[in-house]
Every structure is written in structure tokens, then in C-alpha cells.
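Colleague: Quick one, fold the following:
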Amino acid sequence: MRAQTILRSLPFAVMATVALLDLLAGPAVVFVPLLTLGPAFASMSGGVRYTTAVGVIAVAVCLPLGAHGGLGRQQTLIVLGTIGGVTAAGMLASRLRVRRERELASVRQVAEVAQRVLLRPVPRRAGDLRIALSYTSAVADAQIGGDLYEVVTTPGGVRLLVGDVQGKGLDAVETAAWVLGAFREAAYDEAGLSGVGERLETSLGRHLGGEKFVTAVLAEVHDKEISLLNYGHPAPLLLYGDGGTYLAEPQEVAPPLGLADLGTRVPEPYRIAFGEGDQILFYTDGVIEARDGRGRFYPLEERTHLLAAADPQVALDALRADLLAHVGGPLPDDAAMLLLRRQRT
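Modeller: Got it, this is the predicted structure:
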């Protein structure tokens, strides 16, 4: 808002400065042609009417200054013509800019609706679980990208998905929509994680083409345990209540979803202990592949102490802030993190 106010007052400040300099310099130096800066700057922040008004004021200021500075009739007409030309160009530019801003606002509204449909807010509590989420898009002003997540509470327990679509842009968002839609349906229908994974693979087989794929981790929470099914995704990080950590690597390497035609073995779920006071962090490669100015990757396992806050969301927000500080600027890739904490109270 403050920047907008400064831009709106800039044309008048420039024209006042030009008038003052011209009066102080006298006939020796002519600053009147610089009045064209007024309508030029006006087109940056105002609409057609505003730019026109500034141009009219520039003409009104030009006439007495030209007479005071001893400009001839021909020179005055040239300056007036220049101001008129710049004003006309500024009016066209401001009209195009306003139209573009309206189109951008409309697109952002559509993107916000798409976000609410695709990446719905996850529940903060589910049984004895407390859940926190962090999502950072690599695209400026965007809220959705190629990373995806979902948490659903089914009759059989809590199931979740964290994944990363190959590529970027609208194609990645479209693929993410396919994966999330298939997961939300299969999570309720299938008896086990293997069945959910097969449904996802079948759905993507109909949708994806060429060598596109999706890395993903499926999870299902049990009493004192959690089942994981990993399709080529970074392994979740388990943080035990006693302070120990464990990188939950899969027992066998499996290809990402969409690459079933490679003929490799279908992955099997594996269980790990997950009891009271334990946490598990799911994340995408945008987190661990984020580099600082020296090219060093983000040391996620060395930053787990940041997840000790009593509120899981506060803890995850602290980890995200540390990630951004490590990079020192916008992230080069989307980064999603989902934190589960087993806490009955």
C-alpha cells in the first residue's frame, strides 16, 4: 500500500522538481522537456484517466515555464507535442496494464479455488495423531505445484499420501489432481496399502504418457506402528520420543508410480514402530535438495531439534523458516512437509 502511494505521488513530485529547477536555472538551461516524465510515471501506477490528468497538468505547467524561459513558439510546440505523445503512449500502456492486472487477479482466484479442491487443508487431529503441514511453491505467487499430500481418516484408520510429480507447471498440477483423486477413492475402498498403490498405478497408467512418473509414499497408522509403502520417494524421517532418529528406508527399491512397465517387482508395505511421543516427517525432494549459496544441501537430519516445540505446526513452521534461511531466497523447487506426532493429550 505504501509503495502504491509513493508511485501515485511520483509524477507530481517529478514535475514539481522539473519546474523548480527550470525556474532556478533561468534561460541558460531548459528543463521543460523533462515534464514528459510526469505522464510516463503516471502510466506505471494509474489508469487512463489518471494518466490523462497528469498529462494535462504537464501541459499546463509547460506553457508558463516556456514563456518564462524564453522558449520560442516552435520549441514550445515541440515540447507540447512530446508531452502529448508520451501521454497518449502512457494511456495505452496503462490501459493494457490494468487489463493485465484484472486477468491476473482472475487467474489467482481460479488458482485459489484449485488449491482448495486439490490440496485441501489436512485435519490437525486424527485420533491420537496431531498433524502439521508446510507447503512452499517454487513459483512466485503460486500456491500449488507438483508436490501433493493428503490425509484421510477411514474406517480402518488414518491413511496418508505424500508425493512429487515429475515436471512443473499446469501439467504437473493436472497429474497431481489425478493422483489425489485416485487416492481419496482407493483409501476408503482398499483393505491394504498394496491395493491402494495398485489403484494409483492403474489410474496413472491411463493418464500418463511417455516417461512421466510420480514418486510417492503411502502410509497407514496402526496401534504403536505405522505401515509405509514407498514408490521411489525420499524416505520419511522418524523422530523417537527419546531423541533418536531413524531414516525409514524401504526394504527394497521400487520404481515411481507410472513406471510399472519397467517390469520391476511391486513394492510391499513395511512396518516400523511408532508409539506415544514419536514423530514422523514426510517431505519431498525440494527440501533435501535445497542448496545454500555455497551449493550445500539442506541438512535435514541435523535440524530435527527444531521439531521439539509443543505445537507440531509451530515446530514445522520453524523448520520451514530454517529451510528458507538456508537457501537465502526463493526455493528452486516445490517443498512439502507433513509432520505426524503421536500424542494422546
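
Colleague: rest of the way, CA atoms for contacts and neighbours
Modeller: Will do.

Colleague: State the number of residues packed around the closest residue to Lys212 other than its chain neighbours.
Modeller: Spatial nearest neighbour of Lys212, chain neighbours left out: Gln166 (6.3 Å); criterion: CA to CA, 6 or more residues apart in numbering. Gln166: 17 surrounding residues under other CA atoms under 10 Å.

Colleague: If I follow the layout properly, Gln166 ends up in contact with Val214?
Modeller: Yes - judged on CA atoms under 8 Å, Gln166 makes contact with Val214 at a distance of 5.9 Å.

Colleague: Which residue comes closest to Ser94 once chain neighbours are left out?
Modeller: Ser43 (4.8 Å).

Colleague: Tell me which residues are up against the helix or strand hosting the one you found.
Modeller: In this assignment (DSSP states H and E), Ser43 forms part of helix 37-45. Residues from elsewhere that reach helix 37-45, judged by CA atoms under 8 Å, 6 or more residues apart in numbering: 4, 7-8, 10-12, 14-15, 50-52, 54-55, 58, 83, 86-87, 90-91, 93-94.

Colleague: Next: stretch 160-170.
Modeller: For stretch 160-170, the external contacting residues (CA under 8 Å, 6+ apart) are 145-152, 172, 175-176, 183, 212-220, 233, 282-285, 338.

Colleague: Can you select the buried ones among those residues for me in ChimeraX?
Modeller: Entered in ChimeraX, the line below selects the buried ones among the contacts of stretch 160-170, by 16 or more other CA atoms under 10 Å:
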select :145,146,147,148,149,150,151,152,172,175,176,183,212,213,214,215,216,217,218,219,220,233,282,283,284,285,338
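
Colleague: the strands in the stretch 201-345 of the chain, which residues?
Modeller: Applying DSSP state E, counting those that start in this stretch to the stretch 201-345 of the chain gives strands spanning 214-222, 225-231, 237-239, 245-247, 270-273, 279-283, 335-342.

Colleague: Those strands into a markdown table, with extra columns for distance to Val107?
Modeller: Shown next, in a markdown table, are these (distance: least, CA to CA, whole Å):
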| stretch | distance to Val107 |
| --- | --- |
| strand 214-222 | 26 |
| strand 225-231 | 33 |
| strand 237-239 | 37 |
| strand 245-247 | 40 |
| strand 270-273 | 42 |
| strand 279-283 | 28 |
| strand 335-342 | 22 |
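
Colleague: Of these, which is nearest Ser106?
Modeller: Closest approach to Ser106 among those is made by strand 335-342 (25.5 Å; CA to CA).

Colleague: Before we compare anything, build this one as well:
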Amino acid sequence: MPPPELTPPVPPDGPDAPVPSAGDGRQSLLRVRGHSVSWLPPLALLVALVAFDLNTSGELRVISWIVLVPGIAAALCGVWTTALFALLSVLAYVAMDTTWPQQYQTGLPDFILVAAGGVLAVAVSWVRLRNERRALHMRDVAETTRRTVLRPLPPYWGGLDHAAVYLAADSVAKVGGDFYDIQPSPYGTRVLIGDVQGKGLGAVDGAAVLLSSFRESGYYESDLTTVARRLDARMLRHGFYCAQVGRDDSDRFATGVLLGFPPRTAPHGPVVLVNFGHQPPLLVGPSGVRELPPGDGLPLGLGDLSEGPAPLQRIWPAAGDTLLLVTDGVTEARDAQGEFFPLVAAVAVALAEDPGVAEPERLVAFVRDATLRHGGNHLADDTTVFAVRPAPADATDGYPFFGPPPG
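Modeller: The predicted structure is shown next:
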């Protein structure tokens, strides 16, 4: 079994890192063997101030600095732990101050300072944890949205060996206007990749409506041209809806590539392709790198400007060929001198050095890394790299068809 889809590298606190509950302050990075030790810095400061005050002269009193202890706890610990340190600070202040002769005591003013600082620290801790819960909730919403638009694909899904990587230009939302999917059907496996024009939630909305249409029409329609028409009509309907509700993104369109792989009952048939104004796919295999013709189809959502359906292309990949599909985040990545990333040349050089690069996983990983290097690890646009080819004959996903059989 191949490993699961590639995912972009993320830091330890990235979108897929497990995050404990923020309710008790255990979300702190101060951990030993899985247990929070966020209480250790304020406790150490408390002990240090008490010890220092005990070993100073009456002219140099530092016990009033104990007000810092609940403040540090507010930044690291939960509400109840902060309240405990606030109480300990008040008790420690009273105990230490009364041990000195009257003339050296700091007295009531500093007691009020320490008590007020403790109350304020508890309030700050409560506000911080509330904001952290809200941030965690929003991150969960963004992650759910991302997985809804770009659902994880099982190994050998639809009889295809595949790999994909998606890098969002919005490092907070982690989702944008790029989309891709594989849909098995009784008529063969359909593949879609595309890029909704623009950025923001409007682009995500456009990607979602196109994917929902593809997952239905790609399954039930026997003719790929009909699937293409349904996608274009869906984008037109979405634009009309946006105009009716007063949104300013009613004129959005999407480029894309729609592929139809033959069913396993006819494995030697051609791969049918419809290009909606998108970057042409590359065929990468033992014979080298070949860029497919661009096609004459208009972007999705502009079909009403065309006199007919988007033209079909038929290709016959050789054994071992992989179809590489990318969005313009790859082809329009610029280096410090403003030069675009030379995708075809880069893949050709890598393939000449190591023919194993043609495998979907390695090919996607190479393009991802090369694109990031070329752009200095800066993404100006959402970036998707997707590679597919027929799976080995003995590989199966066991997909059960629920709709009517072909015929």
C-alpha cells in the first residue's frame, strides 16, 4: 500500500498539531513527559523573591516585587492556578513584611498593590483563555472547511495511484480557491483540478460549489462532456446567486482541468481531457516530459460566451506515465529577480537524473520543494500539485457503485 497523500510541511504548532484544552492552562508549551509545568516559573520567582528579601538589609526590600508572580502566572497558567498564585503572593507578602521591624515594613500601600495585582492577573488569565478557546474554535472551523473542500483521498482511489499537496497562501485560513478531487464512477474515474479566480472566502465558496457538482455529475453522467457542461452551469448559477444577494464576487470564474480515465473493463482506452483555460497537464514518464496542448475551453462560469461545449482531448499515456497537474501558484512563482518557475525544465532535469521521480509521490514532493525554493519560501498564491496515473493491476480500492450500471 502506498503512503497517504503528501501534505505541506508545517511547524510543530501548525494546523495539524494536537492542541489540549485551554480551559485549565495546559495548552502551555512548558511540558515535561506530557505534563504541564507552566506553574514552575511563577513558583520559582515567588521562592526567589522571598529568599532574596530574607537576605537583604532593611534599606533594600524587594518583597513588593512579588506582584510579578501572579502576572507571570496569568500569561502561562489557567484561571484557578493564577488565583492560587495571587493568594500565595498576598500571604507571602504579609508574612515577610511583618517579620521586619516597623521602620522597615513597606506597609499598607504595597499590600494594596500586591492584592490589586493579583485580582488583575486573574482577570487577565480569564480573558486570555477565553480568547484562546475562540482561536482554537476558529482553527477547528478552518480545518473542517479545508477537509470539506479538499477531502482526504484513500490510496488507489478510483483505481488511480495519486499524490497531492496543497499550500494555502493564507497561512491562517489554510484554505483558498484551489481545488482537486477524484470521483470513481461506473463509467471510469473522473479527476478535477482547478483554481477559482480571486482570493478569500468567495473563492472558497466557488471551489465548494464546483466540487459538490463534480462529485454528483462525475458519478452519474456517462459522458464527460455532460459533466463539463454541468460544472460550467453550476458556476454560472453560483454567480447569479451571488449577484442576487448583493455580493461583489458575482463575476468569479474558475480555470480547471477535467480528466476521464477509462473503466477497468476497458483499461486500454484513452484518457479524455477537457481544459477550461487552465495550465496544461504534463505527461511525465520514461520517455521524458511532454506538455499537453492547452485546449480551447473557456473558464468555468464563462460558458455563456462560447458557441459550443468545451472541446475534448484524447491522450494515450504510455506505461509508467504520470499526469502532473498544477495551479498557477506553481507556474507563476517568482524568484528574487522576478523570473517565473520553469516547471517543465525543472521536471525534465530531475527526471533525467532519476527516472523514479515520475512516481506520483516523488513527483509531487519534488515540484513542491522546487517551487518553494524558487520563490524563497514565499507563496503569492494558493499552490496545488496533483499527480495521478493508473494504479497497478492488483491494486483495488473496493469502491462499491450505488448508482445505475452503465448501459
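
Colleague: Now restrict the contacts of helix 37-45 of the first structure to buried residues only.
Modeller: By 16+ other CA under 10 Å, those give 7-8, 10-12, 14-15, 50-52, 54-55, 58, 83, 86-87, 90-91, 93-94 as buried.

Colleague: Which of these fall in helices?
Modeller: Using DSSP state H, the subset of those located in helices is 7-8, 10-12, 14-15, 50-52, 54-55, 58, 83, 86-87, 90-91, 93-94.

Colleague: Who are the contact partners of the residue most central in space within the first structure?
Modeller: Nearest residue to the geometric centre of the first structure (CA atoms, centre = their mean): Ser137, 2.8 Å. Counting by CA under 8 Å, 6+ apart, Ser137 of the first structure makes contact with Gln143, Ile144, Gly145, Leu331, Asp333, Asp334, Ala335.

Colleague: Closest one of those to Leu229 of the first structure?
Modeller: Nearest to Leu229 of the first structure out of the contacts of Ser137 of the first structure is Ala335 (CA to CA; 20.4 Å).

Colleague: Next up, the contacts around that closest one.
Modeller: Here Ala335 of the first structure is in contact with Ser134, Tyr135, Thr136, Ser137, Ala138, Asp147, Tyr283, Thr284, Asp285, Gly286, Val287 (CA under 8 Å, 6+ apart).

Colleague: Tell me the residue in the second structure aligned with the third one.
Modeller: Spelled out, it's Thr136 of the first structure. Counting by TM-score structural alignment, Thr136 of the first structure lines up with Leu167 in the second structure.

Colleague: neighbours of that match, just the number please.
Modeller: Neighbours of Leu167 of the second structure (other CA under 10 Å): 22.

Colleague: The closest residue to Pro33 of the first structure other than its chain neighbours is in what secondary structure piece?
Modeller: Leaving aside its sequence neighbours, Pro33 of the first structure sits nearest to Val79 (CA to CA, 6+ apart; 5.7 Å). Assigned by DSSP H and E, Val79 of the first structure falls within helix 73-118.

Colleague: just checking, what packs against that helix?
Modeller: With contacts taken as 3 or more CA pairs under 8 Å, 6 or more residues apart in numbering; DSSP states H and E, helix 73-118 of the first structure sits against helix 37-45, helix 48-69, helix 169-189.

Colleague: Shouldn't Tyr149 of the first structure be within a strand?
Modeller: Yes - remark: Tyr149 of the first structure belongs to a strand, assigned using DSSP: H, G, I helix; E, B strand; the rest coil.

Colleague: Which residue in the second structure aligns with it?
Modeller: Alignment note (TM-score structural alignment): Tyr149 of the first structure maps to Tyr180 of the second structure.

Colleague: doesn't Leu150 make contact with its match?
Modeller: Yes - at 6.7 Å, Tyr180 of the second structure and Leu150 qualify as touching, with contact defined as CA under 8 Å.

Colleague: quick one: the helices in the stretch 301-407 of the second structure?
Modeller: 328-331, 343-353, 360-374 (DSSP state H, counting those that start in this stretch).

Colleague: Relative to Ala51 of the second structure, which of those is closest?
Modeller: Of all the helices of the stretch 301-407 of the second structure, it is helix 360-374 that lies closest to Ala51 of the second structure, at 53.1 Å by CA to CA.

Colleague: got the contact list for the closest residue to Ala318 of the first structure other than its chain neighbours?
Modeller: Distances taken as CA to CA, 6+ apart place Leu306 nearest to Ala318 of the first structure, at 6.3 Å, with adjacent residues excluded. Contacts here follow CA under 8 Å, 6+ apart; on that basis Leu306 of the first structure touches Ala315, Leu316, Ala318, Leu319.

Colleague: Let's have these in a markdown table, adding neighbour count and distance to Arg73 of the first structure.
Modeller: Below are the contacts of Leu306 of the first structure laid out as a markdown table (neighbours: other CA atoms under 10 Å; distance: CA to CA, whole Å):
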| residue | neighbour count | distance to Arg73 of the first structure |
| --- | --- | --- |
| Ala315 | 18 | 72 |
| Leu316 | 24 | 70 |
| Ala318 | 16 | 68 |
| Leu319 | 20 | 69 |
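
Colleague: mind putting those residues in JSON lines, distance to Leu104 of the first structure included?
Modeller: JSON lines is the format used below for the contacts of Leu306 of the first structure (distance: CA to CA, whole Å):
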{"residue": "Ala315", "distance to Leu104 of the first structure": "34"}
{"residue": "Leu316", "distance to Leu104 of the first structure": "31"}
{"residue": "Ala318", "distance to Leu104 of the first structure": "32"}
{"residue": "Leu319", "distance to Leu104 of the first structure": "32"}
